[in-house]
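# for reference, the sequence and a predicted model appear below.
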Amino acid sequence: MAMRSALLSIRNRLDRAGIVLSGLCAVHCILGVVLVGILGLGGEVLLSPAIHRVGLALALVVGLVSLGFGVMRHGRVGPMIVGGLGLALMAMAIAVGHGLPEAVLTVLGVSLVALAHITNLRSHVHS
């Protein structure tokens, strides 16, 4: 019973981390567009492709682990599908290059990933 409780705690922390990472990604994206597009500041740092690749890699790892464990725990595949769609949108954002399309795809993607993690957390409570 203690092992099961510990695993549930880890999964919950991963879902919460996914929500925080999604929020940070959305803020970074919006601030990047505003600061670079309107003020012309920080383009080299804020729009660095490395930041986006690392963010996507973190989102993939956290999302696949926590949402995958969620499916195993409560049997609902909905959060995994929504999260997968969000991750796909985030990957598309990297492919389109910098600008408004990238920002829109990223914000939509991270919103779906965050929603998937929230749904996953709520499903744990009800399972």
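Arrived safely.

# can we go C-alpha only for contacts and neighbour counts from here?
Fine.

# can you tell me which helix in this structure is longest?
Of all segments of type helix in the chain, defined using DSSP state H, the longest is helix 2-32.

# list the helices and strands it packs on?
If contacts are counted by 3 or more CA pairs under 8 Å, 6 or more residues apart in numbering; DSSP states H and E, helix 2-32 sits against helix 43-46, helix 49-74, helix 100-126.

# format those helices as JSON lines; extra columns: distance to residue 18 and mean neighbour count.
As requested, the helices and strands packed on helix 2-32 are exported to JSON lines (distance: least, CA to CA, whole Å; neighbours: other CA atoms under 10 Å):
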{"stretch": "helix 43-46", "distance to residue 18": "21", "mean neighbour count": "13"}
{"stretch": "helix 49-74", "distance to residue 18": "6", "mean neighbour count": "18"}
{"stretch": "helix 100-126", "distance to residue 18": "7", "mean neighbour count": "21"}
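
# adding distance to residue 91, write those helices out as TSV.
Shown next, in TSV, are the helices and strands packed on helix 2-32 (distance: least, CA to CA, whole Å):
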stretch	distance to residue 91
helix 43-46	17
helix 49-74	7
helix 100-126	8
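
# what residues sit buried inside the longest helix of the chain?
8, 11-12, 14-19, 21-23, 25-26, 28-30, 32 (16 or more other CA atoms under 10 Å).

# and the comparison structure, right after this:
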Amino acid sequence: MLQRAISPIRRRLDRSGIVLSGLCALHCLASIVIVSGLGVGGQFFFHPDIHRIGLALAVLIAAVAIGWGALRHRRAAPFVVAMTGLSFMGGALAVPHGFEEAVLTIIGVALVSLGHVLNLRNAH
């Protein structure tokens, strides 16, 4: 009974992780286009707190959903892929704002999202 209740929660967390990853990638691309093209919004789009909060949410959701899934289905691939992505995202915080940061972040969120997708597939 408890396991049936847990599975939909984990599925929602994985889906939330995928949506969060997509929003993060969209934020990166929009930041570059809007700030570079129009010269507005730099203080908001490039504010370090947005990136720190996004990474903290990604880590929390991935830890719960993918960690939970890895314990359940005993497959390491979703965990390894997602943790690699989180490492790229963390690395993006260490470089100046701009192209390099966007590339690291987009690689990171793509890998985290893939980890969530793999986790969902292994749940079945």
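Received it, and whenever you're ready, just let me know what you need. What you see is a predicted model; the values in this text were computed from it and never measured.

# from residue 48 of the second structure, how far off is residue 69 of the second structure?
Relative to residue 48 of the second structure, residue 69 of the second structure is positioned 31 Å away (CA to CA, to the nearest Å).

# please disregard the earlier target; I meant residue 112 of the second structure.
Taken as CA to CA, the spacing of residue 112 of the second structure relative to residue 48 of the second structure amounts to 20 Å.

# also residue 20 of the second structure?
Shown here: residue 20 of the second structure relative to residue 48 of the second structure, a distance of 17 Å by CA to CA.

# please apply the same query to residue 75 of the second structure.
Using CA to CA, we find residue 75 of the second structure at a distance of 34 Å from residue 48 of the second structure.

# then residue 123 of the second structure?
If you measure residue 123 of the second structure against residue 48 of the second structure using CA to CA, the figure is 35 Å.

# how about residue 66 of the second structure?
If you measure residue 66 of the second structure against residue 48 of the second structure using CA to CA, the figure is 26 Å.

# try residue 63 of the second structure
Noted for residue 63 of the second structure: a distance of 22 Å to residue 48 of the second structure, by CA to CA.

# just residue 9 of the second structure next, same as before
31 Å.

# next, residue 41 of the first structure: secondary structure please.
Applying DSSP: H, G, I helix; E, B strand; the rest coil to residue 41 of the first structure yields a three-state assignment of coil.

# is it in contact with residue 47, as I believe?
No. Here residue 41 of the first structure does not reach residue 47: they are 10.5 Å apart, not a contact under CA atoms under 8 Å.

# of the two, who's got more company?
The neighbour count for residue 41 of the first structure versus residue 47, taken as other CA atoms under 10 Å, is higher for residue 47 (18 against 14).

# in contact with that one, which residues are there?
Each residue near residue 47 of the first structure by CA atoms under 8 Å, 6 or more residues apart in numbering is listed here: 32, 98.

# identify the residues contacting stretch 120-127 of the first structure?
12, 15, 67, 70, 73, 74, 76, 79.

# chain center to that stretch, what's the gap?
Computed by CA atoms, centre = their mean, to the nearest Å, the separation of stretch 120-127 of the first structure from the middle of its chain amounts to 18 Å.

# same thing with stretch 102-113 of the second structure?
The chain centroid and the centroid of stretch 102-113 of the second structure are separated by 7 Å under CA atoms, centre = their mean.

# which bit of the first structure covers it?
Under TM-score structural alignment, the match for stretch 102-113 of the second structure in the first structure covers residues 103-114.

# mean shift of the matching stretch relative to the second structure?
In the superposition with the second structure, the average deviation recorded for stretch 103-114 of the first structure is 0.3 Å (mean CA distance after the TM-score superposition for the first structure).
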